[in-house]
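Enquirer: what follows is a predicted structure for the sequence shown.
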Amino acid sequence: MEFTMKEVGFQTTLPYGELHVAGDEAYGFRPYQLLAASIAVCSGGVLRKVLEKKRLHVEDMTIRADVKRNEAKANRIEKVHLHFVIQGNGLREEQIAKSLEVARKNCPMVQSVEGSIEVTESFELVTDRKVECG
């Protein structure tokens, strides 16, 4: 990837479109947002593949990424908590918990930040009848 400077921030053109990155979100995505999004979406994508391989049907999935930063140390990201809301029929809490463990071990972004950013996960399982939390 090649980034070119613009009045505020930088931009690059990728096959899907232009990506604008700046410290001010009025001019593009902030770098910490992209890092947190990479961790969340990579983890969610790997989880989806794990569930598909187990032949578990997920109707919908939402991921909330809560980011903790340390202002005293260059405002670095120290923790990302991912909360998955997974909807589907016939899903069990223990299946999802085990699948999350597998996804964590196989997510390139989570593995890339291991040892420098704490990544934790939790989930809610939404079925026709009830919500279970793990």
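Expert: That came in fine, so what should we check first?

Enquirer: only C-alpha atoms from now on, for both contacts and neighbour counts.
Expert: Will do.

Enquirer: helices and strands around the helix or strand in which Phe84 is found, which ones?
Expert: In the assignment (DSSP states H and E), Phe84 maps to strand 76-87. For strand 76-87, the elements it packs on are helix 31-53, strand 60-70, strand 118-126, judged by 3 or more CA pairs under 8 Å, 6 or more residues apart in numbering; DSSP states H and E.

Enquirer: second structure for comparison follows:
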Amino acid sequence: MKSRIKWQDGIHFTGETESGHAVQIDGAPDIGGKNLGPRPMELILLGLGGCSSIDVILILQKSRQEITDCVVEIDATRATEDPKVFTDIHLHFIVTGKNLNAQQVERAINLSAEKYCSASIMLKNTVNITHDFEIVEG
């Protein structure tokens, strides 16, 4: 897998992926950014949430659960000193569907965290990652 980061100006960059997509990356205004895109550490959280969500949806679909929506709210804490790495990340899954089985939802989240989500498994050795869920009928 390859990616490319191209400097635009100031501390604004364009990230290009091997799959042909681009994202603007920028820093906070207090360090010279223009707020033209997400911060690099925000992208890490989005990658973790996206990876986990894909797993959960695929596992629930294979389990014949009638899922209609999946939202993951991510709350992260960073160290106060450089390097300001993530110390804790919590993923709260809000899974919507018809007659969803709570055990199946919990199983899907655990399988993602422990076996399938590359981002989660890569980060878990340095970050305390927790998760919980709620089920919404609909």
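Expert: In hand now; what should we look at? Worth saying up front: this structure is predicted, and the values here are computed from it rather than measured.

Enquirer: got a TM-score for the pair?
Expert: Scored against TM-score structural alignment, normalised by the length of structure 1, the superposed chains reach a TM-score of 0.86; 128 aligned residues with a CA RMSD of 1.6 Å.

Enquirer: need the helices and strands packed on strand 76-87 of structure 1 in a markdown table (columns: distance to Val80 of structure 1 and mean neighbour count).
Expert: Converted to a markdown table, those look like this (distance: least, CA to CA, whole Å; neighbours: other CA atoms under 10 Å):
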| stretch | distance to Val80 of structure 1 | mean neighbour count |
| --- | --- | --- |
| helix 31-53 | 7 | 17 |
| strand 60-70 | 5 | 15 |
| strand 118-126 | 5 | 18 |
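
Enquirer: out of those, which is closest to Asn89 of structure 1?
Expert: strand 118-126 (8.2 Å; CA to CA).

Enquirer: which other helices and strands contact the closest one?
Expert: Counting contacts by 3+ CA pairs under 8 Å, 6+ apart, strand 118-126 of structure 1 is packed against strand 76-87, strand 131-133.

Enquirer: winner for burial among these?
Expert: With neighbours defined as mean count of other CA atoms under 10 Å, these peak in mean count at strand 76-87, which reaches a mean of 19.

Enquirer: what range in structure 2 matches that one?
Expert: Mapped onto structure 2 using TM-score structural alignment, strand 76-87 of structure 1 spans residues 85-96.

Enquirer: quick one: the residue nearest the centre of structure 2 and Met41 of structure 2, what's the gap?
Expert: Geometric centre of structure 2, nearest residue: Gly49, 2.0 Å, by CA atoms, centre = their mean. In this view, Gly49 of structure 2 and Met41 of structure 2 are 13 Å apart by CA to CA, to the nearest Å.

Enquirer: re the thing from before, would you mind measuring from the alignment partner in structure 1 of the residue nearest to the centre of structure 2 to Phe84 of structure 1?
Expert: Using TM-score structural alignment as the criterion, Gly49 of structure 2 maps onto Ala40 of structure 1. Separation of Ala40 of structure 1 from Phe84 of structure 1 (CA to CA) stands at 9 Å.

Enquirer: overlap in contacts of the two?
Expert: Counting by CA atoms under 8 Å, 6 or more residues apart in numbering, the residues touching both Ala40 of structure 1 and Phe84 are 63-64.
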